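Q: Output the structure for:
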Amino acid sequence: MKPRLSLKQHIALAYILLAVTVASVFSVVSYISVEIVEEQVIDVRLARITDGLIGALLQGQVPDAPADVSVLRDAAIPQALQQLPAGRHELTLDNQHVHAVLRDYGGSRYAVVQEVDELEHTELIILLSLASGFAVSVLLAVVLGMLSARRLIAPVAALADAVQRNAGSTELPSLNAQDEIGVLARAFAKRTDELQQFLQREQMFTGDVSHELRTPLTVMLGAAEVLAAQLADQPAQYATAERIRRVAGETAQRVSALLLLARAAETLDAPCTVLNAIVEAEMERYRPLLQGKTIEYLLESSEQVTAHVRPELAGIIIGNLLRNACQHTEQGSIRVQLGAGQVVVEDSGIGMPQRVRERLFERFVHEGHWPAHEGSGLGLSIVKRVADHIGWDVRLETVPGGGTRFVLSFPALPTTQTS
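A: Below you'll find the model as predicted:
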């Protein structure tokens, strides 16, 4: 892709183009004016002289011709002029540029010849002056363009640098300026304040909600453990109580993960985490969604894969992708491929329409068009948000024959073979 010119270069180029245009127009007009003046002066002067000189010859007088003008008659006229019709002519005689007027009177031919080498020399000087002026104008335009561009761009560059440094809204330059730069700086300051307030509200909301949910979840988890212990001799009821306990525990983990998302990414620690156990746990969590379906549910991994990540956040990403695959696959297979620096979740479902693919990771965009599984449209947007938060990459790839394939990429760490 061809790089675009900077604003400074655009301003300098505008100066140069303006100078070239004005100088070109001025030079062309000046040259045409010189030519017109030259022709008019020579024609009028030569016509007046011709009448006087030929008149003197016709009266038998000796013509008094100027030094640069000669009057010739019949045989004295050079052969080159003899062949020309009567009238005014411009030609070269004996290596000299001349203007000549030919007239016929009483069977004789008269020629008045004026040398114009001096005029041509003057014209050359004028043309050289115009060319020099053109070159100087362009050079001045380059210098003035660069200086003016630097001066004009300085406030914009300072403002851009402050924005890039994430300077506070009160630290932005040109806030009190009354020109367009001041308007832009105040708009940036206002927008920065709004974004900071929004981010602060979002972090506080996420933290407060997660904190408030921990207490009731803890109560639910404790009650479920007590209930499971009391129903140990009743298998059917025990399974229900155990499921309640497991879901409460998993929800508590998700709440803890939301608390981590409320913190700045640079403040999070990233322990070396084995992803194999997380993937297996998430696969078991969503296995109930496959009841009544003929689906091959496989984990393909021959090595222990580790990554620097909080287990709760890795579980959110992998779990949402697995839930998406389990909900939208009615038959075929769901495969999870775990390797160094990569987790692949692939299913043989009906895939996603193009309109969904284009906005897949936006909030409130549903992952498919299956009425039975309509959700809030937040699953994959959360996946994207968490991945960006921890520095992972998530992308959707096309699967030949239908289905979806999500690929999670992260910095690879040394792996060990598993039996």
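Q: make it CA atoms for all contacts and neighbour counts henceforth
A: Will do.
Q: residues contacting Pro173?
A: Residues in contact with Pro173 (C-alpha atoms under 8 Å, 6 or more residues apart in numbering) are 155, 158-159, 162, 185.
Q: what about 6 Å?
A: Leu159 (C-alpha atoms under 6 Å, 6 or more residues apart in numbering).
Q: residue ranges for the helices of the stretch 151-300 of the chain, please.
A: 180-230, 235-261, 275-285 (DSSP state H, counting those that start in this stretch).
Q: Tell me which residues are up against stretch 116-133.
A: 27, 97-98.
Q: got JSON lines for these, with distance to Glu35 and secondary structure too?
A: Formatted as JSON lines, the contacts of stretch 116-133 follow (distance: C-alpha to C-alpha, whole Å; DSSP: H, G, I helix; E, B strand; the rest coil):
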{"residue": "Ser27", "distance to Glu35": "12", "secondary structure": "helix"}
{"residue": "His97", "distance to Glu35": "15", "secondary structure": "strand"}
{"residue": "Val98", "distance to Glu35": "15", "secondary structure": "strand"}
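Q: Would you mind checking which of those is nearest to Ala412?
A: Ser27 (67.5 Å; C-alpha to C-alpha).
Q: Now for that closest one: which residues touch it?
A: Leu130.
Q: Any idea how many residues pack against Ser256?
A: By other C-alpha atoms under 10 Å, 18 other residues sit near Ser256.
Q: next up, for comparison:
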Amino acid sequence: MKAFDSISQKFRLSYLIFTAILCVTFVSIFFYAGIHMEEMLVKSRLLEQLSLSIKQSGIQNHYAADSGINIYRFDTAPPELQAKATETVQEITVEVNGQNRELHFFTHQKEGQRYILTYLLEDHMALEDYPVLAIFEHFEAIFLQTLLLAVLLSFAIAILFSYVSSYQITKPLLILKNAVETDNESLSTLLHLPSEVGVLARVIDDKNQKLASYLLREQLFTGDVSHELRTPLTIIIGAAEVLESQLPLDSQQREFTRRIHHTATETSDIITALLMLSRTPEQLDAPRTIINSVITSEVERLQYLIGYKSVTCEIIADHSYAAMVRPELLKMAVGNLIKNAFQYTESGQVTITIDYDFITVVDSGIGIRESMTPHLFERFERGGIDDINAIEGSGLGLSIVQRIMVHLGWQLHYQPNASGGSTFKIQYKNALSQIDSNDYNNE
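A: Predicted structure coming up:
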């Protein structure tokens, strides 16, 4: 799971973002208020000095005070100040004795005359000549330190509170998760809760009951069908064996009887494999099954599909291999792939390669339309490039193979061949056990 995919992480992140927004807001308010308070103090001091200068010296073009205050009649003020001065206190940086200082200035109308009032802020001047501003700047520094401490403390509290509250919020969800993962008895203890967890528990319990009912019906249906089919198949197999034994060896009817016997036996094996697919993988044992013998048997069984075609089949294997898998499931999976390769190849070759990682079936047949590739393993989908209606098939073969792969935890891969045809690979999840030829022959 990624860092911020869980609810608790998102909850904690939202607390931190909310705290950051609040801190930025309060800091902005503090600086805004501080700037305006300083402007008001400077303005009141300069207005006081203007009144005092007019009282003492009358109307003059320029008044100067020892505290860095200069008052100009507007038309005699420096041009730069005339261009920038408004009734709001402003600041510019000026160079005095090689040092940069802040110059505060604004305009004011008094007794019909307009003035520009300026104040050159210097530390010693502020402390000695303007104690109110000095006190304000002292308190401003204290407030700034306090504000910084408050911001740090707010983040610490937000982190602590977010962890505590996120745990309290997600705890019922974790209890629900554990109850769902264990059994329905643990889930039933949450059904009576009036909270959202109780609602979720009731919905999950209802879905579980419907799913269990559906699975039970499917298992009963599969079991009933297999039971009902086995009896007539057993009769057909027995009758075919008796009939085959009574016919002459060179009789044409004997070949038809053998085909009936093989088809009935194959159908019985399919029923067995479908019964296994209806069970969970944990309910099935997984004996060591010889891959080579299963594939050889399937090639021989399906040889009739290419008996009247110019198609050859080759099995390539450096060694004999085995896998821990039910032979019925492996037979159905590789049998469907080989059957498709034989059925959809009119001329050329079908190559089956067995190695330590893959069972690969390559054919030179009609191939699969590119538009059907995303739906290749869906039920009732047939994707031949040529006229597929002329070739028998239900569109279930690859979907059954895919279902077996999912059941076994293996993977099925497809890729088109550059020269035409298809390549299907069965990739083993569990390691193949390589065996020697003697062991294979003994099997």
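Q: Figure out which of the helices of the stretch 151-300 of the first structure is closest to Val386 of the first structure.
A: helix 235-261 (7.4 Å).
Q: elements contacting that closest one?
A: helix 180-230 (3 or more C-alpha pairs under 6 Å, 6 or more residues apart in numbering; DSSP states H and E).
Q: so where is the helix it packs on in the second structure?
A: Aligned using TM-score structural alignment, helix 180-230 of the first structure spans residues 196-246 in the second structure.
Q: Run the chain-centre distance for that stretch.
A: Stretch 196-246 of the second structure sits 36 Å away from the centroid of its parent chain (C-alpha atoms, centre = their mean, to the nearest Å).
Q: do stretch 137-153 of the second structure as well
A: Counting by C-alpha atoms, centre = their mean, stretch 137-153 of the second structure comes out at 44 Å from the chain centroid.
Q: Mind checking the helices of the stretch 151-300 of the first structure for the one nearest to Ser169 of the first structure?
A: Checking the helices of the stretch 151-300 of the first structure against Ser169 of the first structure by C-alpha to C-alpha gives helix 180-230 as the closest, at 4.4 Å.
Q: picking that back up, so which of the contacts of stretch 116-133 of the first structure comes closest to Ile54 of the first structure?
A: Nearest to Ile54 of the first structure, judged by C-alpha to C-alpha, of these is Val98 at 18.2 Å.
Q: right, and that closest one touches Glu115 too?
A: Yes - using C-alpha atoms under 6 Å, Val98 of the first structure is in contact with Glu115, at 4.5 Å.
Q: mind checking the SS state of Ile426 of the second structure?
A: Look at Ile426 of the second structure: counting by DSSP: H, G, I helix; E, B strand; the rest coil, its state is strand.
Q: ok, now the one 5 residues further on?
A: What three-state DSSP gives for Ala431 of the second structure is coil.
Q: Ok, Val362 of the second structure next?
A: strand.
Q: need the contact list for the residue nearest to it when sequence neighbours are not counted.
A: Counting by C-alpha to C-alpha, 6 or more residues apart in numbering, Val362 of the second structure lies nearest to Thr423, which is 4.5 Å off, once chain neighbours are set aside. By C-alpha under 6 Å, 6+ apart, the contact set of Thr423 of the second structure is 361-362, 414-415.
Q: Same question for Arg73 of the first structure.
A: Counted by C-alpha under 6 Å, 6+ apart, Arg73 of the first structure has contacts 109-110.
Q: Please report the distance of it from Ser108 of the first structure.
A: From Arg73 of the first structure across to Ser108 of the first structure, the span is 7 Å (C-alpha to C-alpha, to the nearest Å).
Q: Please apply the same query to Ala232 of the first structure.
A: Per C-alpha to C-alpha, Ala232 of the first structure is found 145 Å from Ser108 of the first structure.
Q: So which of the two has more stuff around it?
A: Neighbour count, other C-alpha under 10 Å: between Ala232 of the first structure and Ser108, Ala232 has more, with 14 against 10.
Q: In contact with that one, which residues?
A: Ala232 of the first structure sits next to Tyr238 when contact means C-alpha under 6 Å, 6+ apart.
Q: ok, now which ones touch the alignment partner in the second structure of Ala149 of the first structure?
A: Under the alignment by TM-score structural alignment, Ala149 of the first structure pairs with Ser166 in the second structure. By C-alpha under 6 Å, 6+ apart, the contact set of Ser166 of the second structure is Ser8.
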